[in-house]
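Peer 1: I'll drop the sequence and a predicted model, then ask my questions.
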Amino acid sequence: MIDHATSPAPHYERQYLDLMRRIWTQGDERIDRTGVGTRSILGAMMRFSLAGDHVPLLTTKRVYWKVAAREMLWFLTGDTNIRELVRQGVHIWTDWPLDAYRKASGEVIDRDTFEQRIVEDADFAARWGDLGPVYGAQWVNWPLYEPAGDGLYRRAEKGRNQIAELVDAIRRTPGSRRLLFTGWNVAELPRMALPPCHMTYQFQVADGRLNGLLFQRSCDLGLGFAFNIFGLSMMTRMLAQQCDLEPGEVVWQGGDVHLYLNHAGLVEEQLSRIPSGAPKLRINRRPSSIFDYRIEDFEVLDYAPQSHIAAPVAV
């Protein structure tokens, strides 16, 4: 007989693997925007503790967490051009402008050559490397408009900085139910290379701890989720440090949660693996503001994942 009172709790990654299995075996099979096809469900939730420096990095495959961290820091600058990401060796946003360039120019060009031109040619980068007003633009410079006379309005030079306002609100009104920021600016969606998937973040202060929640309208569970949950954990920990709070837990909510049909190898391999270990994320410096963190400030400890599983990105 199993003594449930003393048996160890399931590994935090089990809920992810259970969701993956459910979608792969029971999800609705459909043709999606990319034409690749998915199996999908609507509505899912997972919870992970951040206590004791814990971070919900997947252990059944290697997650390149520094790429996710560099992306999050890039968002906080408000930059929307891939040039700085490419300079840092981050390629996760290149496929969209590359695809646009190929279609517009008819040129047969590989990713490495395209990225080299982005880095070396500022004019080329300005024209072809910009993603439109994606995440960071909305997070730190949500557009405002001011009267321009004759009933017309013009865009103000400086927009709303949701992140700065959030830090201030957590400090001043920790009981507020409005501790959130979003990237879903309906008026600017048509200009974005990709409308925000991880679209709304909300936070709660409870007993000296900061809890974070992410609503993700669309989640590629096989590839994207690993970065999304790390980004939520990283942001929650940064905000907690800036506001003199302890990290609590993170809650992830997915709208359309799916697996691509061409990810069969990834799914089957990952579901055959057993999760183990308890990685930790530490911030080794407290900068003067939420916008002054550097990649060197972050350290992941006790992370011994199984091997990386490659899979194609649907554009």
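Peer 2: Cool, the structure landed.

Peer 1: Going by C-alpha atoms from here, please, whenever you check contacts or count neighbours.
Peer 2: Fine.

Peer 1: Okay, and L232 sits in which element?
Peer 2: Taking DSSP states H and E as the criterion, L232 maps to helix 224-242.

Peer 1: buried residues in stretch 124-139?
Peer 2: 125, 128-139 (16 or more other CA atoms under 10 Å).

Peer 1: repeat for stretch 66-84
Peer 2: Quick answer for stretch 66-84 (16+ other CA under 10 Å): 66-76, 78-83.

Peer 1: From those, which land in helices?
Peer 2: Those of those mapping onto helices are K66, V67, A68, A69, R70, E71, M72, L73, W74, F75, L76, R83, per DSSP state H.

Peer 1: Any chance of JSON lines for those, columns distance to S276?
Peer 2: Output for these, formatted as JSON lines (distance: CA to CA, whole Å):
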{"residue": "K66", "distance to S276": "21"}
{"residue": "V67", "distance to S276": "22"}
{"residue": "A68", "distance to S276": "21"}
{"residue": "A69", "distance to S276": "23"}
{"residue": "R70", "distance to S276": "26"}
{"residue": "E71", "distance to S276": "26"}
{"residue": "M72", "distance to S276": "26"}
{"residue": "L73", "distance to S276": "28"}
{"residue": "W74", "distance to S276": "31"}
{"residue": "F75", "distance to S276": "31"}
{"residue": "L76", "distance to S276": "32"}
{"residue": "R83", "distance to S276": "37"}
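
Peer 1: ok, the residues you listed vs K103, which is closest?
Peer 2: R83 (19.9 Å; CA to CA).

Peer 1: Isn't that closest one up against G129?
Peer 2: Yes: the criterion here is CA atoms under 8 Å, and R83 meets it with G129 at 6.5 Å.

Peer 1: How about the spatially most central residue of the chain, nearest residue that isn't a chain neighbour?
Peer 2: Centroid-nearest residue in the chain, with CA atoms, centre = their mean: N228, separated by 3.5 Å. Counting by CA to CA, 6 or more residues apart in numbering, N228 lies nearest to H198, which is 7.2 Å off, once chain neighbours are set aside.

Peer 1: And that neighbour, how far from G224?
Peer 2: Using CA to CA, to the nearest Å, one gets 10 Å for the distance from H198 to G224.

Peer 1: The two: which is more packed in?
Peer 2: Per other CA atoms under 10 Å, whichever of H198 and G224 has more neighbours is H198, with 25 against 14.

Peer 1: putting a second one here so we can go through both:
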Amino acid sequence: MSQTHYEQQYLDLMRRIWSEGDERRDRTGVGTRSIFGATLRFDLAGGAMPLITTKRVYWKTATRELLWFLTGDTNIRPLVLQGVKIWNDWPHARYVRETGEDIALDEFVRRIAEDEAFAVRWGDLGPVYGKQWVDWPTYRYRKDGLYEPGEGINQVAELVESLRTNPGSRRHIIEGWNVAEIDRMALPPCHKTYQFHVADGCLNALLYQRSCDVALGLPFNLWSAALLQRMLAQQTGLEPGEFVWMGGDTHLYLNHEALIEEQLSREPQGYPRLDLVRQPDTIFDYRIEDFEVRDYTPHGPIKAPVAV
């Protein structure tokens, strides 16, 4: 009896949403089919990764985004300079809305790359993922009854320390949902809560995602979360164990029909592996050159519009 390919659960989820999901209006106005509460599980032993093969996933782009999160930066310019486009639509939409200038997205991105002052003014996304991960804001109470900013909390650094010194803890968590700052974010965190668990020398991880675009977003989310797990395991001397993904509002956009039908017509192929070619001094010192994927032979890419 042949083993079921790890990707089949992703395709089954896509098929279920498209055939059984509740059709609803959404924030973007595009419309979705949605289910609530989904779970996927992946074994990361032996270098395995949940890298989707029924379409090409640009894993280096997702990796550059994760490394950007770990810097705490919230401006798109470092991503733009690396050719990463996944966050461009939100600041562009804000620029058009606030200035009334009907500038094309490509021209806006070019100005972000070439004009640092313009990028400072218009490229910032607010206190999104990286800010919350490595510089969660705190406040001190003053004698005059007012509050002033305190030293930010580096959740990622504290997580590494707790995994090393107190592996049995139930508090190995990275949280992105800062209620006080959501209104200042270009997009509230979708992959919001990460929890880690140590057992038998292995690091297991669980990601709870409040909102998930299964066609475009989830392949990136699966890769990035599993990659973070692999990096944390290396930094703490543990073996990578199981990665569990949980979705709240798990949906497909109605204008992704062509992508969905094409992808569901394809069969998974191959078992890609990830090698970490270097162990940096800290979790914050990884570079794109530190990651090598082998045996990845996916089907071709499938394009679809992003709902902003």
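Peer 2: That came through, no problem. Given the structure is predicted, the values throughout are model-derived calculations rather than measurements.

Peer 1: circling back: from what I can see the residue nearest to the centre of structure 1 touches M199, true?
Peer 2: No: counting by CA under 8 Å, N228 of structure 1 does not reach M199; the two are 10.7 Å apart.

Peer 1: Now which residue in structure 1 aligns to G247 of structure 2?
Peer 2: With TM-score structural alignment defining the correspondence, G247 of structure 2 maps onto G254 in structure 1.

Peer 1: what about its match, which SS state?
Peer 2: For G254 of structure 1, the secondary structure call by DSSP: H, G, I helix; E, B strand; the rest coil comes out as strand.

Peer 1: Repeat that for V267 of structure 1.
Peer 2: Under three-state DSSP, V267 of structure 1 falls in the helix class.

Peer 1: re earlier: now the buried residues of stretch 124-139 of structure 1 in CSV, with secondary structure and distance to I309 of structure 1?
Peer 2: Putting these into CSV (DSSP: H, G, I helix; E, B strand; the rest coil; distance: CA to CA, whole Å) gives the following:
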residue, secondary structure, distance to I309 of structure 1
A125, helix, 31
W128, helix, 30
G129, coil, 28
D130, strand, 29
L131, coil, 27
G132, coil, 31
P133, coil, 31
V134, coil, 28
Y135, helix, 27
G136, helix, 29
A137, helix, 32
Q138, helix, 33
W139, helix, 32
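
Peer 1: tell me which of the residues you listed is nearest to P305 of structure 1?
Peer 2: Y135 (29.3 Å).

Peer 1: Aligned counterpart of the closest one in structure 2, please.
Peer 2: That one, Y135 of structure 1, aligns with Y129 by TM-score structural alignment.

Peer 1: what does V86 of structure 1 give?
Peer 2: Aligned partner of V86 of structure 1 by TM-score structural alignment: V80.

Peer 1: hang on, isn't T53 of structure 2 packed against H299?
Peer 2: Yes: using CA under 8 Å, T53 of structure 2 is in contact with H299, at 6.1 Å.

Peer 1: between these two, who's got more neighbours?
Peer 2: Neighbour count, other CA under 10 Å: between T53 of structure 2 and H299, T53 has more, with 23 against 17.

Peer 1: Now do the helices in the stretch 151-300 of structure 2.
Peer 2: Secondary structure of the stretch 151-300 of structure 2 by DSSP state H, counting those that start in this stretch: the helices cover 155-165, 217-236, 257-264.

Peer 1: Between these, which one is closest to H197 of structure 2.
Peer 2: Minimum separation from H197 of structure 2 across the helices of the stretch 151-300 of structure 2 (CA to CA) falls at helix 155-165, 8.6 Å.

Peer 1: Tell me how many other residues surround L187 of structure 2.
Peer 2: By other CA under 10 Å, 16 other residues sit near L187 of structure 2.

Peer 1: contacting residues around it?
Peer 2: W90, L125, V128 (CA atoms under 8 Å, 6 or more residues apart in numbering).

Peer 1: Aligned to it, what sits in structure 1?
Peer 2: L187 of structure 2 maps onto L194 in structure 1 when the alignment is built from TM-score structural alignment.

Peer 1: quick one: what's aligned to A226 of structure 2 in structure 1?
Peer 2: So, by TM-score structural alignment, A226 of structure 2 is matched to S233.

Peer 1: What separation is there between its match and F48 of structure 1?
Peer 2: Look at S233 of structure 1 and F48 of structure 1: by CA to CA, they are 9 Å apart.

Peer 1: more neighbours, the two?
Peer 2: S233 (28 against 18).

Peer 1: so the more buried one makes contact with G248?
Peer 2: No: counting by CA under 8 Å, S233 of structure 1 stays clear of G248, with 9.8 Å between them.

Peer 1: Kindly point out which residues are neighbours of both of those two.
Peer 2: L50, G212.

Peer 1: now the end-to-end length of stretch 291-306 of structure 1.
Peer 2: End-to-end distance of stretch 291-306 of structure 1 (CA to CA): 33 Å.

Peer 1: ignore the last one, stretch 126-146 of structure 1
Peer 2: Stretch 126-146 of structure 1 stretches 27 Å from its first residue to its last (CA to CA).

Peer 1: Run the chain-centre distance for it.
Peer 2: 17 Å (CA atoms, centre = their mean, to the nearest Å).

Peer 1: Since that was my last question, I'll sign off now.
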